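A.B. asks: mind folding the following:
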Amino acid sequence: MRPIHRPGEMGKLKKKKTGQGKKSTASNPQSKAPKKRTPSTPWPDELKRLSQTHRALNLVYTFCCTRKHFATTFDNIKKAVQGQLGTGRELTAEDVARVKVLVPRAVRFEYVDEARLEVMTVADKDITDYGLHRRHSMLTAEDMNSEHADQDDDKKDVLLFEFVDGDLKREVQHPKTGEPSKPTRRMKDEDLKVPVYSQKQMLALIEKRNAKFTDAIDAFLVRCEDQGLEPVQTLEQEKNAFLPTPPDSGANTPVVAKPPATIPKERKSIAEIIAEIREMEWYHAQIVPEGHRVFDAQSPMYGDLAFQLSQDLVNALYNTKSITQLYSHQAEAINLLYEGHNVIVSTSTSSGKSLIYQIPMLHELEKDSESRGMYIFPTKALAQDQRRSMMELLQFMDGLQHTMVETFDGDTPMGSRNLIRDEARIVFTNPDMLHITILPQESAWRTFLKNLKFVVVDELHVYNGLFGSHVAYIMRRLRRICAAVGNRHVKFISCSATVANPEQHMKSIFGVQDVRLVDFDGSPSGRKEFVCWNTPFKDPADPTSGRGDSVTETARLFCQLILRGVRVIAFCRIRKLCEILLQAVRNEFQALERLEVGKMVMGYRGGYSPQDRRRIEKEMFEGKLMGIVATNALELGVDIGSLDAVITLGFPYSISNLRQQSGRAGRRNKDSLSVLVGDRYPTDQHYMQNPDEIFTRPNCELQIDLANELIQEGHVQCAAFEMPIRPEEDHIYFGEQLFALAATRLIKDSMGFYHCHDRFRPQPWRCVNIRDTEDTHFAVIDTTNKRNVVLEEVEASRAFFTIYEGGIFLHQGQTYIVQELNTERHFARVLRVHVDWSTMQRDFTDIDPIETESMRPVGPGPDSCRAFFGAVQIHAVVYGFFKIDKRGRVLDAVAVDNPPIDIFTKGMWLDVPSRAIEILESHRLNIAAAIHAAEHAVLSLLPSFVISSPGDVRTECKVAKKELGRGLRRANESGMSNAELEKRFSRRRASGLRG
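C.D. replies: I've put the predicted structure just below:
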C-alpha cells in the first residue's frame, strides 16, 4: 500500500476579520477562522483507504467530465474506480457515503430520475418531432393526468455521483500548435459541442480536490480528539445519514431539522422563525456580518382636522375601515387641501395614504353632488382596487349610495363610455386614457372637466424618466383645458414612495408651484427585521469555488418560511428569473414531500393575461395562496392582503426599488421580515460586504426632461388639436420655447391661433407613444392534449428572445417546448414537457451612430475621452440558443433563423482613450471584452444617481471580435436630455470608473 502524504501549506486563504452585527440579536457566525490544527496521531488505516477511494473517484470523475454526453452514475463509474483502486477492492455506496461525511458540500450522491439524465446523453441530437420524441420526456395525454410526470409508475431512478465544488473550464485548440488554450474570442458552435480540456487544467483540479480532502480528514480527526470520539466508529455512524435510498423504498434520509408537518394557522414570531432557520442543516452562516437589522415597532401618532366631517362620513370610515382617528400625516394633508394647496404625501407603504384623497372627495360630494374627481393610477389593477374601496365608503353615506364611480380604461366597453363620461362623479383612469381619449374629446368631456375638483395621481414615483416626461406634458394639457372652460381651481393630490425630491418632482409633473409636502409618517408599524442573506460558496473553505445557485438558496428559504405559516412574496428582476424561481420552489416542495403546498404558490409578472393576474391577486387577498413569485409588477400598492415576509432575489435596480419592495411586508402592523439574497454579481456582493449602505444611502432623485424636443413637440401638436394655441397665453404651460415651436412646427391661421400640423392629423395622439408599450404581440398557444389554449401574450420585441423553435418556454413554473413560431401570424405553439434543462438565446446587438448632435470632453486634460450624443440605429439578431443543464453547463448549441429587429432612437457613445487601449494590450487582455465590461459598469452605476427602469438605457451586446476599433456605445431610451446624460456620466465616472 502506498503511503498517504499530507500536502504542504497550500492555498491558505486570509479571511477578513469581522465583528458582531450591531443590530442583530444573534451572535456573528462569521468570526475569524481559527488557525489550522493537525491531529496528534497518525491516520487510521481505514481513513488512508478512504483517501485512496476519494483519489480514484476524483480521477475518474474528472476524466468523465471531459466527455460531455456521459452521465456519472454510480454504475457507470464503478468499474473504472475499482480499476484505479486495484488489489480486487470493490467500490460500494457506503464508501461514497463515507467520503460525503468528510466533504458534504463538495459531493452530490443521490437518486435522480433517469429520464432527466437522458438529455445529457442525447443532447447532440436534433429535435425533429417534438410530440413523439420520448427521449425528451414529453408529456402525453396519460402523463397530463398527473401534475408531476416524474411520479409515473414506470419511471426509473439511478444513483448519481458528482463533485459540485467546481468544473473544468472549456478550452479550444490553438490554431497553430493544436494544444488546448484559453479562448480569446467567443467560442463557436463546434467549440461548444467538442470542448477541449488541457492535461494541466485537469491535474490542477484533481490536486485541488485531493488537498481539500486531506484537510477534511485532518479536521475530522481533530474534532474526534476534542470530543473524545473514536474516529472510525464515528465515521461509520455518520455515514448512514449520507447513504442515499431510492425514493420508492419507503426509507427517509435523516435530517437535522424538519419543518412543521402542517402549516400552522398562527405563526411564531419572526425572531423565533429566524432562530429555527439558523439551526437547519443547510444553514452555513448565510446571514452576513452586520446584515441582520431589527427596527422596533412604531406607535401611531394621531392628528385632528381643521374642519368638521359629516356624521355619515364618520360612520362610513368606521364601518368600512374601523377608523375613529386619523394619523397625523393624514390629518395634515387633508387640512392643507382644505386650505387650498396642492399636496404631495411621501410616507411608507401601508400608511393609509388612500384616505387622503378619498375623504376630501366625499366631503366635496356632500356639499355639491355635481363635483367630479379624476383618480389616475399607473396600472389598471391599482385603479380597480381604489374603486372598490371608494364604493364601500359610499354605501354607508346617505344620498350618495347611487353615485356612479367607474373605471375608464382600455377595457371599458365602448357602449359604456358615454354614460360614464356624462354620469360618473369619480373616474378611475390612467395617463394613457387621458392622453388618447379624454383630452382629444374635450368638448364631450367639458361638463366633467368644468366641475373637476380633485385630480389624484397616485404612485408619483413611477412617473420618472421618459414616461414621467410624457405625463408632465399631459398634466399641462389637462390644466390648460380646465382653465379654458373656466375651471382654474383644480387641486392636485399625489402620493409617492419615499424619494429624495418629492416636492420638486410634483412641481415638475404638474407645472404648479403651490405644493406642500407631507412626509412625517404617523402610522403604526410592527417590528421589522431586515436580513442580508449571502449565497454561500460552493465549497465554504474555498472562495475560489464561486458562489452557489442563488435561485436554489432563495427557493429553500421561501419554502421554509411558508411551511412555518409565513405569507411570502419573492421579487425577481426579470420575467425569466421569476419563472425559474417558481420552478425551483415547486421542486423544493417536491423534495420535502409537500407537493400540496406547492399548489399554494403562484407567479405574477407581465405577460400574464389580466384575468389571470386579477385571479392571483384575489386568491392572495383571500388567503388561498401562501406565496407569490413576482417581478416588480407587484412593487406598487396592489392590495393582496397581509404579507409577513419579502424576499428580494438579487439587488434590484436601485436602493429605492429595494426599499419599495421591502415595504410590502408587514402591511397589517404585525412583525415582518425582509430578506435580500445576494447573487454572485459584483453589485450584490458590494452590498453584502457593506450592508450599512442599504440603510444609510439616500434615495435617488426623480428626474424628468421637459427640454426633450421630441416629447415637447408631440404634446404641443396634441394640445393644438384639442384647442388652438396662443403662445402668449399658453407659454405658462409649455415654456418659453413654445414661441419658436409654434412658428416653425404649427399652422397659423388669420386670427393668430396655431393649429396642429397636417402631418400629425387626423389623430395626433397616435404619433405620441407615452410609454414603452407595443401594439403587436405573439400569442403563446398550449397545444398539449390538443388544448389550444392561449397561455399568455408576448410583446413582439421580446418574442424572438423568448420564443424560438426547440427552445424551452416557462409559464407558471411549468416547462413547454416551442414547436412552431409563426412570425407572419404572430403566434407560437408550445407543448408541455418535463425536462431538467433550459435554453438561453444567443444574440448580438449592433448599435451604429447615424447623426452626432453634440459632443463634449469627459474629464480634464488633453487625453480625456469624448462623449457623443445623437441618433442611433439598433440592429438586434437572435441567431441561436444554448441548452443549459441545472448547473449552468452548456449541453448543446443550436442555430435558429430569425428576422432582425431594427429600432431608431437616441443614444450616447464614447471614444475609448488610446492610453486605455495601450494598458489593455500591455496586460494581454481582450480589448473588446474589456470595453463591453465597461459598458455594463456604466449601466450598473446609473441607478445610483437617477431612478431608472429596467431597459431605459441599454447597451450593445454582440460577438466580441466585431467590436474591435469601436467605442463604447449606449442607446438612451430614458428620456434624459443630452446635457443630463453628460452630467450624470461625469458623476458616474468620478464615482466608479477609475482608469
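A.B. asks: okay, CA-based contacts and neighbour counts for the rest of this
C.D. replies: OK.
A.B. asks: doesn't Gln384 belong to a strand?
C.D. replies: No. Assessed with DSSP: H, G, I helix; E, B strand; the rest coil, Gln384 is helix; it does not lie in a strand.
A.B. asks: wait, what's in contact with it?
C.D. replies: Shown in contact with Gln384 (Cα atoms under 8 Å, 6 or more residues apart in numbering): 407, 428.
A.B. asks: can you tell me what sits against stretch 346-361?
C.D. replies: 330, 333-334, 337-338, 345, 373, 386, 390, 453-454, 456, 493, 495-499, 502, 517-524, 637, 660, 663-664, 667-668.
A.B. asks: buried only: go through those residues for me.
C.D. replies: Among the contacts of stretch 346-361, the ones that count as buried by 16 or more other Cα atoms under 10 Å are 330, 333-334, 337, 345, 373, 386, 390, 453-454, 456, 493, 495-499, 502, 517-519, 521-524, 637, 660, 663-664, 667-668.
A.B. asks: also this sequence, please, to line up against the first:
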Amino acid sequence: MHVAELPPREGERALWPDWAPSRLVEAYRASGVSAPWRHQVEAAQAVHDGAHTVLATSTGSGKSLAAWLPALTAVLAAPAPTGSVASIRRRASVLYLSPTKALAADQASALHALLAAGGLDRDVRVTTCDGDTPPNERDWARAHADVVLSNPDFLHFTLLPGHERWSRFLRGLTHVVLDECHAYRGVLGAHVALVLRRLLRIAAHLGATPVVVAASATAGEPGETLARLIGVRAEDVVAVTRSTAPQGRRHVALWEPPPVDAPDGEDWALEAPGGTPANDGYPASPGWASSPGSPSDAAWARGGDPSDRTTDDAPPGPHPVDARSSPREPTRSGEPTPSSAPTPSGAPQDVVRRSALRETTDLLADLVLADRRTLAFVRSRAGVESVATETARTLARRTGGGLDALSSLAADDVVDPVPTLEAGGSVAVAAYRGGYLPEERRVLERALREGRLGALATTNALELGIDVSGLDAVLMAGWPGTRVSFWQQTGRAGRAGADGVAVLVAGANPLDTYLVHHPEAIFDEAVEATTFDPCNPYVLAPHLCAAAAELPLTASDVDLFGLSDDALLVELGQRGLLRRRPGGWYWNFARPESPSRLTDLRGGGAPGVAVVETATGTVLGTVDGGRSDAVVHPGAVYVHQGRTYVVDELTEDAALVHAEVAAHRTAAHAAHHATLLDVRSRAVWGPVTWAYGPVEVTSQVQSYDVRRPPSMAVIGTVPLEMPVRTLPTTGVWWSCPTDVLTAETGIAPGEVPGALHAAEHAAIGVLPLLATCDRWDIGGVSTALHPDTGAPTVIVHDGYPGGAGFAERGFRAAQRWIEATYEAVASCGCHRGCPRCVFSPKCGNGNHPLDKGAALRVLAFLRAVAPSS
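C.D. replies: As a prediction, the model looks like this:
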C-alpha cells in the first residue's frame, strides 16, 4: 500500500467587490459566507469586466460563487419589470449549463437557498429546464425566468430550434455559466462546442453579447479548452487556476487487496455479474452500445481459435469487447484472478487476491460503523447494487440489525431506502446509479447533502461537482480510467476545509497493479488535457444544417464554425440538405427530418427501455436501449436498491418484471464479430498492407450464467438468443502474413497475440495526437488470424455509427502514426509496460496479454518497411 499525504492549506480571504449589490452580499453572509476567497474575487472581477473566464481550482474551492456573483449582479441591476415591452426586453438573464441533470438540480437547490437567505427569491426567478421538465413549466421559463439551469442536450434539441419562442430570454442574455467544462471532451466536446457557438450566434443576432464563465476542478489547459469551446482566441480568455480556499489534510491511499488462501471461500468473491464499466455521468457512452456481460466472457465465433483474437479500447460504457488471447479460459467477472503472468510491479506470481468489490464492501462497512460519511465509486451499475447490498448485510451482521433501512435486512431481502428518505428519515447505505427515476435520484441527492445518508455506492454519476460538504472518505473500486476522474473522485472527500481520506482499491488487472506499485504515475503527472475538434466534418456538418435552420448561414459565420472556405456548405447543398440563396445558406425545409435530429450529442444510442413491475405497473427505472439485451433479457435478475426482480419479457421499449427474492444473479454472454466490409483506400508497405474502409462490429447475447452470491460461482448456464446488434463504423487496419511477421521480427508465433495487443494499445494512445480525438472516441481489435485478411491484423475503428473521421486520419498519417507510436514505446523506461506506453485504462480484457518487447519489434518492423516519404 502507498499513502500520500496532501498537506492542509490556509485560506486567503478578500473583500467583496464594490460593484456587488449589498443585498446579494448580505444573502451570501446569511448563507455562511462571511467573505470570499481571493481566487473567487479574481475570477468574478474578470467576468464583471466582460472577459470570458475559466476558474480551474480544486474541488470544494467555491467556484460557483465566482460565477453567480457577477451573473446575479447583472440580473439585480436590471430595471424591475413594469409590464411594458421595453422593460421586459431590458431584463437581464443567465443560462447555466451542466453536463448532468444531477449537477443542475444541485445548483438550483443551492441558488434557491441563497436567494431565500437574502430575501431575493422574489427579485430573481430561477428554474431548471431539461428533458424532464413539463410543458407548462417550460412555458413559464420562457416567459418569466431570469436564470435557467439546463444542459447542452436541451439546448440542441429544444431551445435553439425554437429560439423564436425563447427570444425574451435570449435577448437579455448576459452570462452563460458552463460548469465542469472538462467533461466535454472528444466527440462530445466537439458537439458541445458547436452547440455553444450556435447559441452565441443567435444571442448576437438578438443584440446580446453574453460573457461565458466556465468552471472545472481538473481541467488540463483550461484557458485553451474554453477558447475552443466557444470559438475565440486563447488570449481572449482569463484563466484563474490558483486556489486560495482552505483545504484540510487529505490522505490518498493506493491499496492492493491482500492474497487469499482459499479460492473457494466467500471472502474474495464479490464481483458484479455482468458488469461492464458504467458511464452515468457526462460524457455519455457514445455511439452503438451493447452490454456483453463481463468483457472477458465474450467469445469469437467467426472461425479460427478464439484465443487468438483481441478486441478492446472501445468507447466508455457498454461496448463490444472480445476474449483476449490467453493460455487459459477467459476469467469470469466473479472469479479471483491468478497472476499467472509476470506482473509489471514484480509482485509474486500465482497470487489470488480478494476482489476490489469485496474489499471495497468491507472498507465501506468499516467506515459506516466509524461514523464516517463515505462515497464508494464503482465502475459498473451491477457492482454498485452489489456493494450497497453486501455492505448492508455486513452491517446487519455486525450490529445485529441495529442500523436503519438497508442495514436492517434479512439474509436475502433489502429494504428500499427511498421511502424512508422521502419521509425525512436516514439510512446507513444506499445505491445511486443511472437508470433510477429522476425523482428517486433527487431524493438520494438531497439526503446526501443533508447528512441523512451515511454512505452511498455510486457510479461516476456523482463524480462531478455536486456540492456535498461533510464527506469524510471516498473509496474507488478500481482505477477510474483517467487522472481527471481520479482527482475528481478524490476531491469528494474532505470538502469545506475538513480532513479526508481517499482510497483507490486496485482491481485484478495489470494497469491497477502497476499504479499501486508506481504511485508517481498518478501523483507526479498532470491531468489529461481536454481534446476535441469542432472542425471535424463528421460532427460539424449536421450542426451547420441545424444552424442554417435557425438563421441563414452567411460569410460572417465561416470563422465562427472554423471553416476555411464554403466547401462543406457546397457539399451539403449538393446533398440536398442546404439551399443557397442571395441571403446565405438556408436549411432545405422541404426535407421531412428536423435538422437538430441529424445528430445526437451522446452519439445516437438506442432509446431507453423502461423496467416495469407487471403486477403494479410501477416503472422501477430505465436501462440503456443498447444494453437491454444483456441486462434485462428474459430470466435476468434485475437489482434495484437491493430488491431483486426477475425479467419475464423484453420488448422494444419495456422490460416486464416481477418481484422475487432471488438467491442467484445472472451474467450474460455475447458473441462479437468485427467484419471488414470494404476497402476505400489501400497502401502497400512491402509485405504489410494498410487499408481504410467500413467496418461492422456486431454483438449478440447467446446465453447467461446463473451465479450464486456472494461468491458468484457459476452454478449453471442458460442458452439464450437475442437480436444481433450492429455498429456500422469505419476503421483503419494493417495486416502481414504470419511467416513474414515472425521471421522479420524474431518473435515466436505464441508471442504474436501479446505483441499485436500491446502495439494496438500504443497506437490507440498516440492517434489522438494526430487526429484530434479523445482515446475514448476510438476502439481497437487485434488478432493473430483475422478471417477477412487471413493474417495477423490490427484494427483501429471509430466508436460512432458511420464513423467520425479518426480512422481515416490515421490511415492518411500512417507513417507519422507508426513513427510516433514506436517512439512512445521505445522512450518509455518501464520494462514490461505501463500506462505511458502499452497499458490501456479501458481494455476489455484487463490488459492481458501484453508483450511490450515483442510489440516494440513489431513497430520497428513497420517503421523499416514504411515508404521513405
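A.B. asks: distance of the alignment partner in the first structure of Phe157 of the second structure relative to Ala306 of the first structure?
C.D. replies: Correspondence of Phe157 of the second structure to the first structure, assessed by TM-score structural alignment: Ile436. Distance, Ile436 of the first structure to Ala306 of the first structure, using Cα to Cα, to the nearest Å: 39 Å.
A.B. asks: between the two, who's got more neighbours?
C.D. replies: Between Ile436 of the first structure and Ala306, counted using other Cα atoms under 10 Å, the more crowded position is Ile436 (18 against 13).
A.B. asks: residues contacting that one?
C.D. replies: 765-766.
A.B. asks: surely it forms part of a strand?
C.D. replies: No. Inclusion of Ile436 of the first structure in a strand is not indicated when three-state DSSP is applied; the result is helix.
A.B. asks: helices or strands next to the top strand by length along the second structure in the packing?
C.D. replies: In the second structure, assigned by DSSP state E, the strand with the most residues is strand 688-708. On a contact count with 3 or more Cα pairs under 8 Å, 6 or more residues apart in numbering; DSSP states H and E, strand 688-708 of the second structure meets strand 665-676, strand 681-685, strand 713-719, strand 725-735, helix 806-812.
A.B. asks: so which elements touch whichever helix in the first structure runs longest?
C.D. replies: In the first structure, assigned by DSSP state H, the helix with the most residues is helix 199-227. Here helix 199-227 of the first structure touches helix 45-65, helix 93-102, helix 231-239, going by 3+ Cα pairs under 8 Å, 6+ apart.
A.B. asks: mean neighbour count and distance to Val818 of the first structure for those - can I get that in TSV?
C.D. replies: Shown next, in TSV, are those (neighbours: other Cα atoms under 10 Å; distance: least, Cα to Cα, whole Å):
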stretch	mean neighbour count	distance to Val818 of the first structure
helix 45-65	19	30
helix 93-102	21	40
helix 231-239	15	44
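A.B. asks: and those: which comes nearest Asp612 of the first structure?
C.D. replies: Nearest to Asp612 of the first structure, of all these, is helix 45-65, at 43.7 Å by Cα to Cα.
A.B. asks: got a list of contacts for the closest one?
C.D. replies: Against helix 45-65 of the first structure from outside (Cα under 8 Å, 6+ apart): 4, 70, 72, 77, 80-82, 84-85, 95, 98-99, 162-163, 168, 202, 206, 209-210, 213-214, 217, 232.
A.B. asks: mind listing what the aligned partner of Ala104 of the second structure in the first structure touches?
C.D. replies: Using TM-score structural alignment as the criterion, Ala104 of the second structure maps onto Ala383 of the first structure. Residues near Ala383 of the first structure by Cα under 8 Å, 6+ apart: 375-377, 407, 428-430.
A.B. asks: is the residue positioned nearest the centre of the first structure in a helix, a strand, or coil?
C.D. replies: Per Cα atoms, centre = their mean, the C-alpha nearest to the average position across the first structure is that of Arg573, at 1.1 Å. Following three-state DSSP, the label given to Arg573 of the first structure is coil.
A.B. asks: that one: what's it in contact with?
C.D. replies: Taking Cα under 8 Å, 6+ apart, one finds 631-632, 649-650, 652-653 in contact with Arg573 of the first structure.
A.B. asks: which of the residues you listed sits closest to Ile273 of the first structure?
C.D. replies: Closest to Ile273 of the first structure, out of all of the contacts of Arg573 of the first structure and judged by Cα to Cα, is Leu649, at 19.7 Å.
A.B. asks: tally of neighbours for that closest one?
C.D. replies: 25.
A.B. asks: ok, the one 10 residues further on next?
C.D. replies: Residues lying near Arg659 of the first structure (other Cα under 10 Å) number 20.
A.B. asks: ok, it to Pro764 of the first structure distance?
C.D. replies: Distance from Arg659 of the first structure to Pro764 of the first structure, by Cα to Cα: 39 Å.
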